[in-house]
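Enquirer: Sequence and predicted structure are below.
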Amino acid sequence: MTHALFTATFVDYLIIAIYFIFVIGIGFLLKNQANTGEDFFLSGRSIPAWITGLAFLSANLGALEVLGMAASGAEYGMLTGHFYWLGAIPAMLFLGIYMMPFYYVSKVRSVPEYLKVRYNEATRAVNAISFAFMTVLMSGISLYSMGLIFQVLMGWSLTTSVIISAAVVLLYVGMGGLTSSIYNEVIQFFLIWTGLLLVPILGLKELGGWQGMMNRLPQSFGHLWANLGSASHNSMGIEWVGIILGLGFVLSFGYWTTDFLVVQRTLAARNLRAAQNTPIYAAYFKMFVPLLVIVPGLIAAAIYPAIGKTGGPSYNLALPLLIERYYPPGLMGLGLTAMLASFMSGMAGNVTAFTTVWTYDIYQAYINKNATDKHYVAMGRWSVVVGVLISIATAYMAADFPSVMDYMQTLFSFFNAPLFATFLLGMFWKKATPWGGFWGLITGIVGAFLLYALIPASYYASPQAGNFWRAWWAWVITVIVTIGVSLFTKPKKLEELAGVVYGLTKRPNYASMSWYKRPGYLAFVAAVILIAINAWLW
């Protein structure tokens, strides 16, 4: 047993218990609707756009956003907002407008399967294995975060907390598959907002509003762009070039357009237009999430000056400390349940993505190619168990990082940055060859690991600066090698690239529809709002 930060009452425990029973119940009710592979892994491609849009956002609204972004806000200030207004929205709009037609029309069941169609089996294998590895590592982040909450709430050991949290996710994902995960994610989205919105409201009230909070913080904490002229002028230790290239381009597009965790939600949509609108709808909600997660980090930094310093509380405790400060018994249970909901949605998203890639892109592709559909569903359920068990082990790796945000972005720089280069060239350059894609992806991943191993962390002003530059150079290595190898190897025939390469794929035409139903118009309005936010917080 460890010392509990909170003094929770019976009502708090009851709220958390009711939530756990509810999410497990959804999995049980949907169990009989997940009997085929299409149902279990892709929800039968039948979900409306507004539901897949909320699930798309909620699957990402996990440990990274709630615990990690609050920690990053306390560490770096409003510069963390770049992870949204530069590092998410543009890529989400790009996914909806340009990339979903490739994914959806080709009827691929996963991102690695797209790489098989565009390049070859070897490229698929590299991505499937690396994605499966990365996904369980990321799942460990959510599991560690859930364990941390139980630890500070009840005083349990981290091990006990992790095992109980893992068991709940195992039950509802194992029974209901992706459909259970999606509907739970929609419920969790509303629960997260309901449970956490009071934190920034009460915090700003205590500090005397936005300006009162800024008076207690470093000057750079209140701006997005004004202090990026020099790395020495901001807490993140990076200049605007690194932010744009590393985060705004490579890490952002690498995650939002190629990571199967989020792409899987779009593939569950009922038709192509719904699939395109899924990330665009999510972008509108995404713009306002910083109010829920980054602002509390700034409030924590203003109220607890020792946070993140030697002898002080960890940055990861920024949001839990504020919940303890502002929420009375009962309301505290709601706030903590909202945090647990976010972590469970993040972990469940990773687990469902892992099971699909493992079953279709590794097990079916290389171990058992001719089994029945029923067998693959059973394998998917068993892989949920395996994924959760591996996540338990990787949860302790996340504990070694001062911020879960730093850990997450480190993983993205290893795997997503090279993958984005492979996708970009594959979708928009007809002459990218199968072996060009394979060797480019391999060298990009290896190059990222070498950069991490050979360049000491002290070389960069902050962990995030290192992640941004490592991602950029891994992308550059992948592009150079892919182009170089493609110039000396045989490309695929044009008829083989129909439906998977820009210029050889029929674009959807929505001219007969009202403007508010057309992905292009919706994306344009979102872009205008995005520019206004950046100008306001310059």
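Expert: Looks like it came in fine.

Enquirer: all contacts plus neighbour counts: C-alpha atoms, from now on.
Expert: Noted.

Enquirer: Show me which helix runs longest in the chain.
Expert: Determined from DSSP state H, the single longest helix within the chain is helix 158-196.

Enquirer: Buried residues, that helix. List them.
Expert: Under the neighbour-count criterion of 16 or more other Cα atoms under 10 Å, helix 158-196 has 158-159, 161-163, 165-166, 168-189, 191-193, 195-196 buried.

Enquirer: on contacts alone, who are the packing partners of the helix or strand following that helix?
Expert: Using DSSP states H and E, the next helix or strand after helix 158-196 towards the C-terminus is helix 198-207. Here helix 198-207 touches helix 209-214, helix 289-303, helix 318-326, going by 3 or more Cα pairs under 8 Å, 6 or more residues apart in numbering; DSSP states H and E.

Enquirer: structure B:
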Amino acid sequence: MQALQTLDWIVIGIFALLLIGIIVYVVKQKQQSSDDYFLGGRDAGWIAIGASIFASNIGSEHLIGLAGAGASSGMAMAHWEIQGWMILILGWVFVPFYSRSMVYTMPEFLERRYNPQSRTILSVISLISYVLTKVAVTVYAGGLVFQQVFGIDELWGIDFFWIAAIGLVLITALYTIFGGMKSVLYTSVLQTPILLLGSLIIVVLGLKELGGWNEMIKIAGAVPVNDYGDTMVNLIRSNKDQDFPWLGALIGSSIIGFWYWCTDQYIVQRVLSGRNVKEARRGTIFGAYLKLLPVFLFLIPGMIAFAIHQKHVGAGGEGFLPYLENGVANADAAFPTLVAKLLPAGVKGLVVCGILAALMSSLASLFNSSAMLFTIDFYKRIKPETPEKKLVRIGQIATLVVVILGILWIPIMRSVGDVLYTYLQDVQSVLAPGIAAAFLLGVTWKRTSALGGMWGLISGLIIGLTRLGAKVYYSTSIDAGESLFKYLFYDLNWLFFCGWMFLVCIMVVIGVSLITEAPSAEKIKGLVFGTSSKEELAEERHSWNKWDVIHSCIILFITGMFYWYFW
């Protein structure tokens, strides 16, 4: 790897100074209440909301995972990225309900709609999943990226992976602890354009090195991915495909997408910080536009790196990508390798800033969301009389605890790094169905009872944990015999399993709701379709105009064209 040059360090220094300036500005603004600290005083405009949604979403799973997926399996993982149009459902359908209920967290919304037990269940699921998956994976991959980009193995006798990973966590934790939600929103406005510009430069220089878009399509289109005639450029693959059958991919990515974009605290918190429904909805439209880009900025570079590698090998060279110990090209190194080998001085520094921005913004959002879940859903419920200033302090301590837990989890994760990375999507595919079912029926069906919603969440948790347990057991057990249990919880394709699990959770919610007491009209007023007052409906109608509709239609049209092109 080529080392960073003086100009690169100057660019990184300027970025750091800008970041420090923004953080100092935010910290100087007194944050007296939990509303100020966790939701930026509910005063964010649409640009800050949209940029924050995008910057929070783009993390190491994109820089390493998505580019790596592009280099190894082609367009298959694009389903998850292009499902970003579901942010529009958040803006058009859910934002009015969330805003009217004036909640801080998603578990708090479930308490309003169902009961306190539902709130506790969702809080526990969210907190555990954040620490074990999102925090740990972002930090782990961050360490790997910087080891690749900087080309340093050891510093002061310590493995550079640890210096990079822990340094990243501590810097991000400091500005999240002191600045709260405003620091997350304001830094996102700086970080998003840098990340987009850096990635765009990589795509342009990568295609120039390769010989153009058509050359990439030609090389990737000649590589079969299964025995049914599909190649790396096919988004819709045979239903017999072992990993990404088209029906499973559409159903699975839709359920995971709905859960993530419409009900996950991590994303919805950006929208709750909006100064009104109009700004929040426009923020989701802007976020949906930005979300159309990752396929081209992160997945396509992976395919470019793969095509350049194939070209080098075909010409008798040693290849473009580094090799693993087993002699296979390391797909996960696609993005950092493009940065290290193709970018000129100065530009490389800019892209390193973009990578830093992506990792820091997703970590900052995680820390803020985790602290908010703990403070509002646990601490404030136990001690409801706690003064606002103390709640802010509790939130800062909770952030610190999440940081420490994330760091402690890294060694375990590093020892099973590859395995855990493959399990990351698995975890999300079994986390999403129960939560999605409870939220979907909660806002669309008046008859959904408190116990119906609660048992939908519980059944999702039980089925999900059973599936994950079976994955661990059967992947390590040598002489496990065939059985119906093994087929359902281990052999069945993870995407089809996600679909069936969603259906079971929906049936549980409906079944339990029909045999238990219906919620009173007063309890669900303003929280379910068809229960809003005339004033609320009129206010909602005034919160959008024809341009909001036109932009939403443009996003859906682009999504449709993308499926048509890569069919």
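Expert: Structure's in. What do you need? Note that the structure is a prediction, hence the values are computed from the model and not measured.

Enquirer: Out of the helices and strands packed on helix 198-207 of structure 1, which one sits most buried?
Expert: Mean neighbours per residue, mean count of other Cα atoms under 10 Å, is largest over these for helix 289-303, with a mean of 26.

Enquirer: what comes into contact with that helix?
Expert: Residues outside helix 289-303 of structure 1 that contact it (Cα atoms under 8 Å, 6 or more residues apart in numbering): 65-67, 69-75, 77-78, 80-81, 84, 193, 196-197, 199-200, 203-204, 207, 213-214, 216-217, 221, 307, 318-319, 321-322.

Enquirer: same question, stretch 98-110 of structure 2
Expert: 39, 112, 116, 118-120, 122-123, 263-265, 268-269, 272, 276-277, 372-373, 376-377, 439, 526-527.

Enquirer: Then stretch 455-475 of structure 2?
Expert: With Cα under 8 Å, 6+ apart as the test, stretch 455-475 of structure 2 has contacts from 118, 121-122, 426-427, 430-431, 433-435, 437-438, 480, 486, 489-490, 501, 505-506, 508-509, 512.

Enquirer: try it again with 6 Å
Expert: Outside stretch 455-475 of structure 2, the residues that touch it by Cα atoms under 6 Å, 6 or more residues apart in numbering are V430, G434, I435, A438, F489, Y490, C505, V508, V509.

Enquirer: Out of these, which end up buried?
Expert: The neighbour count (16+ other Cα under 10 Å) marks V430, G434, I435, A438, F489, Y490, C505, V508, V509 as buried among the contacts of stretch 455-475 of structure 2.

Enquirer: Give me the subset of those residues lying in strands.
Expert: Using DSSP state E to define strands, no part of these is located there.

Enquirer: Let me know the closest of the residues you listed to G327 of structure 2.
Expert: Y490 (29.4 Å; Cα to Cα).

Enquirer: What is the burial count for N370 of structure 1?
Expert: As a burial measure, N370 of structure 1 scores 10 neighbours (other Cα atoms under 10 Å).

Enquirer: Can you tell me the element the equivalent of it over in structure 2 falls in?
Expert: In structure 2, N370 of structure 1 lines up with E385, judged by TM-score structural alignment. For E385 of structure 2, there is no enclosing helix or strand under DSSP H and E.

Enquirer: contacting residues around E385 of structure 2?
Expert: By Cα under 6 Å, 6+ apart, E385 of structure 2 has no neighbours at all.

Enquirer: on that earlier part again, any chance of the contacts of stretch 455-475 of structure 2 in CSV, with distance to G287 of structure 2 too?
Expert: Listed next are the contacts of stretch 455-475 of structure 2 as CSV, based on distance: Cα to Cα, whole Å:
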residue, distance to G287 of structure 2
V430, 26
G434, 26
I435, 23
A438, 25
F489, 36
Y490, 36
C505, 30
V508, 34
V509, 31
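
Enquirer: mean per-residue distance, the helix or strand that contains V419 of structure 2 to structure 1?
Expert: In the assignment (DSSP H and E), V419 of structure 2 maps to helix 417-444. Aligned to structure 1 and superposed, helix 417-444 of structure 2 gives a mean residue distance of 2.5 Å (mean Cα distance after the TM-score superposition for structure 1).

Enquirer: Alright, that wraps it up for me.
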